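# Okay, here's the prediction I keep looking at, along with the sequence it came from:
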Amino acid sequence: GADLQARKGALLDQIKVLDGLVDGPDLSPDDWIRRYSLEASLMDIYKSEELFWQRRGGQNWLLKGDANTAYFQAIANG
């Protein structure tokens, strides 16, 4: 929900700051480790969001049906 969106925004902001430092002096190894860790956390959030929308889409399909169900049944049944 909103907490996940806030966390995603914070991670993106932190990554943006570290990416801005790349243009200047080289990042330290610790900074690179931190950046990759932030990126991994962001990927986890993206996976969670994708799973949420897959489940929600499946639930909507089960509850509401496919808009073309009658059409496909008519074709399948002759």
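Cool, the structure landed.
# Going by C-alpha atoms from here, please, whenever you check contacts or count neighbours.
Will do.
# With residue 12 as the reference, measure out to the residue nearest to residue 4 when sequence neighbours are not counted.
Spatially, and ignoring its direct neighbours in sequence, residue 4 is nearest to residue 45 (7.3 Å; Cα to Cα, 6 or more residues apart in numbering). Distance, residue 45 to residue 12, using Cα to Cα, to the nearest Å: 11 Å.
# Three-state assignment for residue 66, please.
State at residue 66, reduced to three classes by DSSP: H, G, I helix; E, B strand; the rest coil: coil.
# how much space between it and residue 52?
19 Å.
# Equivalent analysis for residue 16, please.
26 Å.
# Likewise for residue 23?
Distance from residue 23 to residue 52, by Cα to Cα: 36 Å.
# Neighbour count for these two, which is higher?
More crowded of residue 23 and residue 52, by other Cα atoms under 10 Å: residue 52, with 12 against 9.
# Where does that one sit, in terms of helix or strand?
helix 29-64 (DSSP states H and E).
# Identify the residues contacting the next helix or strand after that helix?
Per DSSP H and E, the first helix or strand lying C-terminal to helix 29-64 is helix 69-77. With Cα atoms under 8 Å, 6 or more residues apart in numbering as the test, helix 69-77 has no contacts from any other residue.
# now helix 69-77: how far from the chain's centre is it?
Helix 69-77 sits 35 Å away from the centroid of its parent chain (Cα atoms, centre = their mean, to the nearest Å).
# for comparison:
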Amino acid sequence: MLEEIEESGPLSPEMYSIKVDVSAELHELLVNEEIFWLQQSHERWLLKGDLNTDYYHKIANGRKRKNTIHSVKVGDVEIEGTDNLITHATEFYKNFFGPAPGNEFHMDPNTWATNEKLDEKDNVDLCRAFTEAEVKEALFAMAHNRAPGPDNIPVEFYQVC
């Protein structure tokens, strides 16, 4: 009711004070309700929870089902299936982050002076394949106990092999 009055015009200082008090009380009630349900869920989890129980599996599988994307609607087309969803997401982000057609930047070949450019020998050296010795040197120069790379294999594994 106070918000409806406020939409038609400014509230008087007394009405504004009442609105602030009601908002604070509502916020406190909502926080208390959230705490209550959080405590209830913890109590249930402690009683039936982290054992290999039916309750545990229902919670874990329910969370997985809730967080799984089964289909996406794009315009009038509905995309279903894991492979189709991955393909669509990949193409979307390729188009989203990739270069737009016509936006390619071509540089003038005379931008740098001759002494600032790489000569053919340097270019060949930069484009050649890595040697086994170079790879081995780089591998053994890596520090131990670091986070693994995208393959989830730590550097120590490669160093021992």
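Perfect, thanks for sending it. Small disclaimer: the values here were computed from a predicted structure and weren't measured.
# ok so, going back, what's the helix holding residue 52 of the first structure aligned against in the second structure?
Residues 13-48 of the second structure are where helix 29-64 of the first structure lands when matched by TM-score structural alignment.
# Now do the helices in the second structure.
2-8, 13-48, 54-67, 82-97, 120-127, 132-141, 155-160 (DSSP state H).
# For those helices, give me CSV that also has distance to residue 73 of the second structure.
Shown next, in CSV, are the helices of the second structure (distance: least, Cα to Cα, whole Å):
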stretch, distance to residue 73 of the second structure
helix 2-8, 37
helix 13-48, 33
helix 54-67, 17
helix 82-97, 10
helix 120-127, 45
helix 132-141, 46
helix 155-160, 42
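# Need the counterpart of residue 134 of the second structure in the first structure.
Per TM-score structural alignment, residue 134 of the second structure is not aligned with anything.
# how much space between the most centrally placed residue in the first structure and residue 19 of the first structure?
What sits nearest the mean C-alpha location of the first structure, by Cα atoms, centre = their mean, is residue 46, with 2.3 Å. Distance check for residue 46 of the first structure against residue 19 of the first structure: by Cα to Cα, it reads 20 Å.
# got it, and residue 31 of the first structure?
Computed with Cα to Cα, the distance linking residue 31 of the first structure and residue 19 of the first structure is 10 Å.
# go on, residue 70 of the first structure?
52 Å.
# These two - which one has more neighbours?
residue 19 (14 against 11).
# can you pull the contacts of residue 19 of the second structure?
Per Cα under 8 Å, 6+ apart, neighbours of residue 19 of the second structure: residue 2.
# Can you give me the distance of it to residue 26 of the second structure?
From residue 19 of the second structure to residue 26 of the second structure the distance is 10 Å (Cα to Cα).
# Could you give the number of residues near residue 157 of the second structure?
8.
# typo on my end, it should be residue 3 of the first structure
For residue 3 of the first structure, the neighbour count with other Cα under 10 Å is 8.
# Ok, the one 10 residues further on next?
Under the neighbour criterion other Cα under 10 Å, residue 13 of the first structure is assigned a count of 12.
# can you check residue 68 of the first structure too?
Residue 68 of the first structure: 8 neighbours (other Cα under 10 Å).
# same thing with the one 4 residues further on?
For residue 72 of the first structure, the count of nearby residues is 12 (other Cα under 10 Å).
# Identify the residues contacting residue 33 of the first structure.
Residue 33 of the first structure neighbours (Cα under 8 Å, 6+ apart): none.
# re the thing from before, any idea how far the residue nearest to residue 4 of the first structure is from residue 9 of the first structure?
Applying Cα to Cα to residue 45 of the first structure and residue 9 of the first structure gives a distance of 11 Å.
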